[in-house]
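*Asks:* Need a 3D model of the sequence below.
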Amino acid sequence: EVLSAIISVLLVYILMAFLLYEAVQRTIHMDYEINGDIMLITAAVGVAVNLIMGFLLNQSGHLHSHSHSHAHSHVPQSNSPTRAHSSTHGHSSLAVRAAFVHALGDLVQSIGVLVAAYIIRFKPEYKIADPICTYIFSILVILTTIRILCDTGVIILEGVPKHLNVDRIKEDLMKIEDVYSIEDLNVWSLTAGKTAAIVHLQLVPGSSSKWEEVQSKAQQLLLNTFGMYKCSVQLQSYKQEMSKTCANCQSSSA
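*Replies:* Next up, the predicted model:
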């Protein structure tokens, strides 16, 4: 999914680079002729085709999100505002989004070409409208694709989704009864709408018999409140001797 999204965006950029090169050449030399009638017909067909493609891709993305929400309907919902916030992010397919942006870019270009063709058809001396249309299209393409590139970058680099706050997760984990400290917490994106987490907790002294209860609460917090796709919770009893030994090791190394 991530690779197909990147490939789709790269194809748009390759097309944009070629069109920009042609537009610059035409702007500099101005030694080109444009058949307004052919340009007008081609642009009109392009607008119609891209409208149909955009509609189909939009429906596909809607069905994908709808089925995804049904697949997770068995998970109990929390009243926490964090859950309401996190559940609205990233559930649409990156590949569908990239394809939709591709079609949207083509549609914008076709509309621009249609306007330019109309101008050139009746005012041939204003043929500069053709390269100007390409410049505007290129700016719009960059603005509409930068979000997809950022999202794919987070997934490839296994970064934390921007709608999740790691410090907030730590604070909520520390509020669980019998949790003494958080040794480690890793949160990363698996793909669009799917986030994984691994957390290592230390329990307060004398509460080792409650590890199942603590583990269940931590899992419910990560899955239900923060919308994790999967998580792993590791527990260990707090040992004062271990803490002293580690402190001595750090003092010796210093």
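*Asks:* Please make it C-alpha for all contacts and neighbour counts, starting now.
*Replies:* Fine.
*Asks:* you'd agree Tyr32 is up against Arg26?
*Replies:* Yes. Contact criterion Cα atoms under 8 Å: Tyr32 and Arg26 qualify, at 6.9 Å.
*Asks:* Pick out whichever of these two has more residues nearby.
*Replies:* Arg26 (17 against 9; other Cα atoms under 10 Å).
*Asks:* helix, strand or coil for Tyr32?
*Replies:* State at Tyr32, reduced to three classes by DSSP: H, G, I helix; E, B strand; the rest coil: coil.
*Asks:* can you pull the contacts of it?
*Replies:* Arg26 (Cα atoms under 8 Å, 6 or more residues apart in numbering).
*Asks:* do Ser232 as well
*Replies:* 197-199, 219.
*Asks:* one more time with 7 Å, if that's ok
*Replies:* 197-199 (Cα atoms under 7 Å, 6 or more residues apart in numbering).
*Asks:* what's the closest of those residues to Ala98?
*Replies:* Ala197 (26.6 Å; Cα to Cα).
*Asks:* follow-up on the earlier one: restricted to strands, list the contacts of Ser232.
*Replies:* Using DSSP state E, 197-199 are the members of the contacts of Ser232 that sit in strands.
*Asks:* top strand in the chain by residue count?
*Replies:* In the chain, taking DSSP E as the definition, the longest strand is strand 179-191.
*Asks:* hang on, the earlier thing: and the contacts of Ser232, which are buried?
*Replies:* 197, 199 (16 or more other Cα atoms under 10 Å).
*Asks:* want to try CSV for the contacts of Ser232, with distance to Ser65 as columns?
*Replies:* What follows is the contacts of Ser232, written out as CSV (distance: Cα to Cα, whole Å):
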residue, distance to Ser65
Ala197, 22
Ile198, 26
Val199, 28
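*Asks:* Out of the contacts of Ser232, which is nearest to His62?
*Replies:* Ala197 (27.2 Å).
*Asks:* dump the residue contacts of that closest one.
*Replies:* Counting by Cα under 7 Å, 6+ apart, Ala197 touches 186-188, 230-232.
*Asks:* Let's see this one next, to set against the first:
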Amino acid sequence: ARQGVQQRQLEPRPFKKPPSPSLSQGSRGSRESFPGLPLETSPVAPSLELERRLARHCHCSPPTPSQSRAELQACQKLGIACAICFVFMIGEVVGGYLAHSLAIMTDAAHLLADVGSMSVSLFSLWVSARPPTKTMTFGWHRSEMLGALASVLSIWVVTGVLVYLASARIISNDYEIDARAMLVTSACAVGVNIIMAYILHQSVTGRGHTRGYEKMEESPGCSVVRAAFVHVVGDLLQSLGVLTAATVIYVEPQYKIADPVSTFLFSVFVLGSTVSILRDVFRVLMEGAPQGVEFSAVKDVLLAVKDVKDAHNLHLWTLTLSHHMVSVHVAVGAGADMEDVLQEATSQLQSTFGFVSCTVQVERYLEDMAACRQCQDPRD
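*Replies:* Modelled structure (predicted):
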């Protein structure tokens, strides 16, 4: 009997698999049932809690689809306008040759500059989409601004040549013009330039003001498209001037001087129309603050963050017209949570001012910071 009891004790008992804990059972009883598991007592599902924590990461927000669509639309607009411009440039060369008109020939040269500048703009948009490298850590975004600068410089060179030729023709007064051919060609030029201006036109989006920040909806590629649009507007005005001169010469042939005079007058306007583009390019290449973003407003937002006592070494600059950057040192008190301050400051900079890249250095506040020259704000 005793041997039978020992055999029964040695017999293996059937293994019962313990119930697996479900993460969806995030109730108060879960921690009591499974004390070894790091379960939260919050009614929020752990998956949602994880998503909320990941959402605080500075790089978790991918570029919005509207940006890629805007860049694609810019390329399409430039491509269509460039093709139309090239085809009609050939037509104007033929028409100017038949009419013996310097104004039409110079307008064709102006279109040649437009074709070149649009080609450079298309290339810059393509290059700016390339990813960053270890050498070009910011990527190739600023090639867009270089394309706009090349566009402006090309129109300055062509306009200078036009002014020189117009002045030489006024002085010599030795030329003949076929007014009929000039009239037909200039009328076609006006129509083609209107079509190109319509293609390149970008409607102005709504603008608002939020605590010192002027929200400007500048899409990638906007600067080069705007530069091309200014080119076309200049061509349109010049074509209108040529059409007016052709009408005058057709009615009164003795007033053939209207041909070089129209070229001279409207070239001045074309030069003036490029000033705003050159100003934007200068601001970006010189690391200027974003247009519409006030230095004092950015600092006030940072000082309003909990536990922040000082903000210094604040730098604002633009990678392009649509990529705003900021870096700053934030000084906090002794009992502050640096991680919370970092997250809150970054969130405020991105949501309030639309900065694409925010570099925030959190450090302990020291009394010596008030007397430090490097911690002082820059001049107005």
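*Asks:* Please state their TM-score.
*Replies:* Once superposed, the chains reach a TM-score of 0.81 (TM-score structural alignment, normalised by the length of structure 1), with 228 aligned residues with a Cα RMSD of 2.6 Å.
*Asks:* Which part of structure 2 matches the longest strand of structure 1?
*Replies:* With TM-score structural alignment applied, strand 179-191 of structure 1 matches the range 308-320 in structure 2.
*Asks:* what does stretch 154-166 of structure 1 give?
*Replies:* Under the criterion TM-score structural alignment, stretch 154-166 of structure 1 matches residues 283-295.
*Asks:* Name the residues that touch that stretch?
*Replies:* Contacts for stretch 283-295 of structure 2 (Cα under 7 Å, 6+ apart): 212-214, 316-320, 324.
*Asks:* Now with 8 Å, please.
*Replies:* By Cα under 8 Å, 6+ apart, the residues outside stretch 283-295 of structure 2 that reach it are 145, 212-216, 316-321, 324, 353.
*Asks:* picking that back up, what comes up buried for the longest strand of structure 1?
*Replies:* Across strand 179-191 of structure 1, burial judged by 16+ other Cα under 10 Å covers 179-180, 182, 187-191.
*Asks:* can you tell me the helix or strand for the closest residue to Ala129 of structure 1 other than its chain neighbours?
*Replies:* Leaving out its chain neighbours, the residue that sits closest to Ala129 of structure 1 by Cα to Cα, 6 or more residues apart in numbering is Ala116, at 5.4 Å. Element membership of Ala116 of structure 1, judged by DSSP states H and E, is helix 94-122.
*Asks:* how big's the offset between that helix and structure 2?
*Replies:* Once fitted to structure 2, helix 94-122 of structure 1 is off its aligned match by 0.8 Å on average (mean Cα distance after the TM-score superposition for structure 1).
*Asks:* ok so, going back, which two among the contacts of stretch 283-295 of structure 2 are spaced furthest apart?
*Replies:* The most widely separated members of the contacts of stretch 283-295 of structure 2 are Met145 and Gly212, with 25.5 Å between them, by Cα to Cα.
*Asks:* the more surrounded of these two?
*Replies:* Each of Met145 of structure 2 and Gly212 has its neighbours counted (other Cα under 10 Å); Met145 has more, 27 against 16.
*Asks:* Show me what the more buried one aligns to in structure 1.
*Replies:* Match for Met145 of structure 2 (TM-score structural alignment): Val2.
*Asks:* what's the matching range in structure 1 for stretch 230-241 of structure 2?
*Replies:* Counting by TM-score structural alignment, stretch 230-241 of structure 2 pairs with residues 101-112 of structure 1.
*Asks:* Actually, stretch 161-173 of structure 2.
*Replies:* On structure 1, the counterpart of stretch 161-173 of structure 2 by TM-score structural alignment is residues 18-30.
*Asks:* list the buried ones in that stretch?
*Replies:* The neighbour-count check on stretch 18-30 of structure 1 (16+ other Cα under 10 Å) flags 19-20, 23, 26-27 as buried.
*Asks:* from the residues you listed, which ones fall inside helices?
*Replies:* 19-20, 23, 26-27 (DSSP state H).
*Asks:* nearest to Ile142 of structure 1, of the residues you listed?
*Replies:* Using Cα to Cα, these come closest to Ile142 of structure 1 at Leu20, 12.8 Å.
*Asks:* mind listing what the closest one touches?
*Replies:* Leu20 of structure 1 neighbours (Cα under 8 Å, 6+ apart): 131, 134-135, 138.
*Asks:* Across to structure 2, which of those hold up?
*Replies:* Retained in structure 2 by both residues aligned by TM-score structural alignment, their matches' Cα atoms under 8 Å are the following of the contacts of Leu20 of structure 1: 134-135, 138.
*Asks:* hmm, who's touching the match of stretch 230-241 of structure 2?
*Replies:* 8-9, 12, 43-44, 46-47, 50-51, 53-54, 133-134, 137, 140-141, 144-145.
*Asks:* again, 6 Å this time
*Replies:* 43, 46-47, 50, 54, 133, 137, 141 (Cα atoms under 6 Å, 6 or more residues apart in numbering).
*Asks:* can those residues go into CSV with extra columns for secondary structure, neighbour count and distance to Gln240 of structure 1?
*Replies:* Conversion of those to CSV gives the following (DSSP: H, G, I helix; E, B strand; the rest coil; neighbours: other Cα atoms under 10 Å; distance: Cα to Cα, whole Å):
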residue, secondary structure, neighbour count, distance to Gln240 of structure 1
Ala43, helix, 23, 75
Gly46, helix, 19, 72
Val47, helix, 20, 71
Asn50, helix, 22, 66
Gly54, helix, 20, 62
Cys133, helix, 20, 70
Phe137, helix, 24, 64
Val141, helix, 21, 58
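*Asks:* ok, which pair from those residues is furthest apart?
*Replies:* Longest span within the contacts of stretch 101-112 of structure 1, Cα to Cα: Gly54 and Cys133, 20.7 Å.
*Asks:* just the strands in structure 1 please.
*Replies:* Going by DSSP E, structure 1 shows strands at 179-191, 194-203, 230-237.
*Asks:* can you state the direction angle for the second one and strand 230-237?
*Replies:* Right, strand 194-203 of structure 1. 10 degrees (axes from the mean of the first three to the mean of the last three Cα atoms, to 10 degrees).
*Asks:* So for strand 194-203 of structure 1, what gets flagged as buried?
*Replies:* Buried residues in strand 194-203 of structure 1 (16+ other Cα under 10 Å): 194-197, 199, 201-203.
*Asks:* Assign a three-state SS to the nearest residue to Ser143 of structure 2 once chain neighbours are set aside, would you?
*Replies:* Closest residue to Ser143 of structure 2 apart from its sequence neighbours, by Cα to Cα, 6+ apart: Ser124 at 5.2 Å. Three-state call for Ser124 of structure 2 (three-state DSSP): helix.
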